[in-house]
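A.B. asks: mind looking at a prediction? Sequence and model below.
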Amino acid sequence: MTTAEDVLSVSRAEAVPLASRSDRNASGDVEPADSSSDSGFKLKKELGLMDGVGIIVGIIIGSGIFISPKGVLDYSGSVGVALVVWGVSGILSTVGALCYAELGTMIPKSGGDYAYIHEAFGPLAAFLYLWVALVIIMPTGNTVIALTFANYILQPVFPDCEEPPDIAVRLIAAVVICFLTWVNCSNVKWATKVQDVFTAAKVLALLIIIVAGLYHLFTGNLENYQKPFDKTNWDLAAFATAFYQGLFSFAGWNYLNFVVEELKNPYRNLPRAIMISMPLVTIIYFLANVAYFAVLTRTEILSSSAVAVSFGNRMLGVMTWTMPFFVACSTFGSLNGGIFASSRLFFVGARQGHLPQILALINVKNFTPVPSLIFLGLMTVFMLITSDLQALINYISFTESLFILMSVAGLLWLRYKEPNRHRPIKVWIGFPILFFVICLFLVVLPVIQRPIELGVAIGVISIGIPVYFFAIHREEKSKRFIKFMDKVLFVSQMLSISLLEEKQD
C-alpha cells in the first residue's frame, strides 16, 4: 500500500519547495507557475466545451429565478417594466461575459478577477479582492445557496409548518456542503458530472414552468397583461434596484474564468461556452417570467416567498411537489459549481503568495486542490452561524459589483497601456465602456440607499490593507514563523498526499 511518505519521497523532484524570501518578486509576491505549459505537476485540463456550458448555466440558474421575480416586480412596479428589466439584465450580463472572454484569453490564468486585477493594478488591489472573497463573497454566497437548498428539501417533510425548523435547515445545509466538498476533492469528473445532471434538472424545471405558463396564456388567459405598464415606479433609485435584483439572478457568468487553466483549448472553448450559455439563460429567464406573470397576479407574486412554488400550486395539481424538489436540485447544482470554481480562487491566491502555501497543494492522485476545497468548506459551514442572510446578500452584491468594476477597468487600462498585446479575442471597445458605466452605477447607487450595510462591506475591504502590508508585503519574517509554516506545510502534504504545483522555467 502506498503511503504519503512513499508518494512524497518518489515525487520529491517534482515538488516546489515552500517559497522563501528569495522566491519573491519586488512587490513581495511569490512568482507564480507559468500556466501556459501543460508539462509538469499541476491541475489537469479536463473540462470540455459542454462542461464549461454546464458550469456557467449551472451556477447562474440557482435559486434566483425561482424567487427573485418578486423583488424585480416590487421595485419596477409593473409587469411590463419587470420583463424589460429581465431582458436587459440578460443582455448586460452577456456584454460583461464577452468582456471577460477577452480577459480570460488574454490572461489565461485561473482565479478570474483576482488574476485580471493583479495584472492591471498590482498585488495590493488583487489581494483586496482575494481578502473580500475569502471573508464575504465565496463562503457567504455558498452558505446562502446551501440554506436555500435545505429549506426547499425540507418543505415536504414539514408540510404543516410555515418554515422548517431552523436547526434542521442548518444541519442539512452543513451536510450538503460537506458532501459536495468531498465530491470535488475526489474527482474533477465527478464534480462536472454532478454539475451536468443537476443543470439538466433545473433547465427541465424551468421548461415545465414555461410550457405550462404559455399554454395558460395562449388559451385566452390574458387578464394579467391587459395593462402591462400600470403602476410602474419611475423613481430612479427604485428602477436601479430592480436592475440590481435582476443582475443578481444572472450572477455566476464569470465563474468559468476561475478555472480556465483546467479548460481544454480555452482560447476556443471559453468564448464558445459564454456564447452558448448566456443567450440560453436569458431566453429561459425571460420566458419563465412571462409564464409567472401569465398565471399569477401582481399581488400574488408580491405576497409569495417562492414564486415557483406558488406557480406550481396553481398549475401542476398533484405534481405540485415537483417545484420544491426542482428548486432544491437547482440550488444543489449551483452550490456544487460555486464550490468547484471558488476553491480555485484560493488555490491561485496561495500560489501567488497571498495566502498560506498550504492552499496551493494539489492531490497527487486526483489532481484536485484538496486543502483549498477543505478550507472553503470549513469557512462555508462556519457561516451557518449567521442569521441575517438578506444583509449578507447585499454585502455580496456590492462587493462583487465593485471588483467586477475593477476588472473591466483593468481591461480598458490594458487596452491603453498595452495596445499591441496578443488578444485572441478582442471585443468592440463600446462593450467594456458600457459595462463599466453600468457597474459604476450599481456600485454608487446602493451606497446612497443602504449606507450602513455597505459601509460595513467597505470597512471589511479596508481592513485588508493593513493585513496585506503586515502579513504579505513585509519582507522581514520571523525565522520561527517560517520554520513553523514549513512544518505545517509538510504535515498538510502528508495528510492530503499533495504537492505544490511544479514551477516552470
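C.D. replies: It's in. Residues are numbered from 1 along each chain as shown.

A.B. asks: for the rest of this, base every contact and every neighbour count on C-alpha atoms.
C.D. replies: OK.

A.B. asks: how long is stretch 100-114 from one end to the other?
C.D. replies: 12 Å (Cα to Cα, to the nearest Å).

A.B. asks: how far out from the middle of the chain is that stretch?
C.D. replies: Relative to its parent chain, stretch 100-114 has a centroid offset of 15 Å by Cα atoms, centre = their mean, to the nearest Å.

A.B. asks: and if you look at stretch 208-219?
C.D. replies: 31 Å.

A.B. asks: give the buried residues for it.
C.D. replies: 208-210, 212-214, 216-217 (16 or more other Cα atoms under 10 Å).

A.B. asks: ok, second structure coming up, stack it against the first:
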Amino acid sequence: MYFYFFFFKQKTAFGTIIGSGIFFKQGSVLDSAGNSTMAILAWVVGGILTLTAGLTIAEIGAQMPYTGGLYVYIEDLYGRLWGFLAGWMQVIVYGPAIIASVAGFMSILMTNFFGLGANWRIPLALVTILAIGLMNMFENRVGAAFSVITTIGKLVPIAAIIIFGLFWGHHNALGQTVGEIHAASGNFGVAVLATLFGYDGWILIANLGGEIKHPQKILPQAIIIGITAVLVIYTLITVAVLRFLPASQIHTLGENTTAYLATAAFGPIGGKLLSAGIIISMMGTINGKMLTFPRIVYAMAKRRDLPFSRYLSYLTPKAKAPVVATVFIIVLATVMMIFFNP
C-alpha cells in the first residue's frame, strides 16, 4: 500500500509539472540566456530554485498533512485572512484559468493534428475539461491510472528526443556563443524565469496531503524525487536539442524548435508523434490540476470560507471524492473557456 501511494504521487508530480513548457521554451530561454551554456545552466538553476521551494513545502506538508495544500499552510501560519485570500485566488481565478488555458492550447494542437477547422477548438476543449473532470469524480485509482497512461505518453517522445539528440547530434552543446545566435546580450535572470514556467505545478501535490497514508514520508519524497527527476529530464532534453541543432537555428525556430527536431530526426511521422505526445502531456497536466484544485475547494468549504460550504464539502461515501467541489471547478473552467477564451 505504501508503494501504491508513493507511485501515485510520483505520477501526479510528473502529470502536474511536465506540460508543454519544455517543448516550446527552448528558443526563448536560449535567447534570454545569450549562449548555449547559460541556457543549460538556466534550466538547472530553475530546477534548483524549484527544488528549494519543494524542500520548504515538503517540510511544512510533513508537519501539516491536511487536504488543501498552500491554502491550509498560509491560513495556519499567517491567519485566516491571508489563507482565505490565497485560497480564493486559487479556486476562483488561477485554478479554472490554468485548466481552461491548457485545454484551449491543447485544442489548437488537436485541430491541427486531426485536420479540423478552427470552429472545433472550443468544443474540443470543453469536452476534454468535462471528460477529465468526470473521471476524477470516481476513485483516486481512476485518476491514478490515467496519470500512468499520460505520463508514459509524454515521456516516450521526450526519451526519443533525448536519445537521438545525445547520440546522433554532432554539435558541442557548451560551445555556442552569443554571436552565433545574433543576440546583443544575455539576461540570465529572465532565462531562469522562463524555465520556471516549465516547472510550475509541483506544489499542487500538497493539496492531496490529507488523502495519503503515511503523508510524513510519502509527501516529501514525492515532491523532492519528482522535482529532481524533472530537473534531470529538462536538462537532458536541452542538451540534446543543442547537440542536434546549432544555437543560431534554435534562435530562428523559436517555439518550433522541438517540432523541427522531431521531424528532422524521424521524418514527417515524427512531427505527428511529437504533437500526439504534447497533446497527451497536456491531458495529463489537466488531469493533475483537475485532481488537486477541487481539494482546495473542499478544504475551504470545510473551514466555511466559501458560500454553500455544506455542499462543496461533500465527499462520496465510498471513494471520499469531493464530487461537488470538482463540479465547481469544471463549471468555472468551462465559463472561462467560453467567455474569456484563454
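C.D. replies: Structure received. All figures in this text were calculated on a predicted structure; none of them were measured in a lab.

A.B. asks: which SSE is residue 122 of the second structure in?
C.D. replies: For residue 122 of the second structure, the element it lies in under DSSP states H and E is helix 121-135.

A.B. asks: equivalent range in the first structure for the next helix or strand after that helix?
C.D. replies: Next along the chain after helix 121-135 of the second structure, taking DSSP H and E as the criterion, comes helix 140-168. Aligned using TM-score structural alignment, helix 140-168 of the second structure spans residues 188-216 in the first structure.

A.B. asks: and that stretch against the second structure, how far off on average?
C.D. replies: Aligned to the second structure and superposed, stretch 188-216 of the first structure gives a mean residue distance of 1.0 Å (mean Cα distance after the TM-score superposition for the first structure).

A.B. asks: just the angle for the helix holding residue 122 of the second structure relative to helix 140-168, thanks.
C.D. replies: 120 degrees (axes from the mean of the first three to the mean of the last three Cα atoms, to 10 degrees).

A.B. asks: now helix 121-135 of the second structure on the first structure. Mean distance?
C.D. replies: Mean deviation for helix 121-135 of the second structure: 0.6 Å (mean Cα distance after the TM-score superposition for the first structure).

A.B. asks: tell me the residue in the first structure aligned with residue 200 of the second structure.
C.D. replies: In the first structure, residue 200 of the second structure lands on residue 251 (TM-score structural alignment).

A.B. asks: ok, that match to residue 412 of the first structure distance?
C.D. replies: Counting by Cα to Cα - residue 251 of the first structure and residue 412 of the first structure are separated by 22 Å.

A.B. asks: so which residue is dead centre in the first structure?
C.D. replies: Geometric centre of the first structure, nearest residue: residue 252, 4.5 Å, by Cα atoms, centre = their mean.

A.B. asks: gap between it and residue 342 of the first structure?
C.D. replies: 11 Å.

A.B. asks: repeat for residue 479 of the first structure
C.D. replies: 32 Å.

A.B. asks: the more surrounded of those two?
C.D. replies: residue 342 (25 against 9; other Cα atoms under 10 Å).

A.B. asks: quick one: what's aligned to the more buried one in the second structure?
C.D. replies: With TM-score structural alignment as the criterion, residue 342 of the first structure matches residue 293.

A.B. asks: next one: residue 296 of the first structure
C.D. replies: Checking TM-score structural alignment: residue 296 of the first structure goes with residue 245.

A.B. asks: all helices of the stretch 51-200 of the first structure, in order?
C.D. replies: 64-67, 69-76, 79-106, 113-121, 123-132, 138-154, 166-186, 188-218 (DSSP state H, counting those that start in this stretch).
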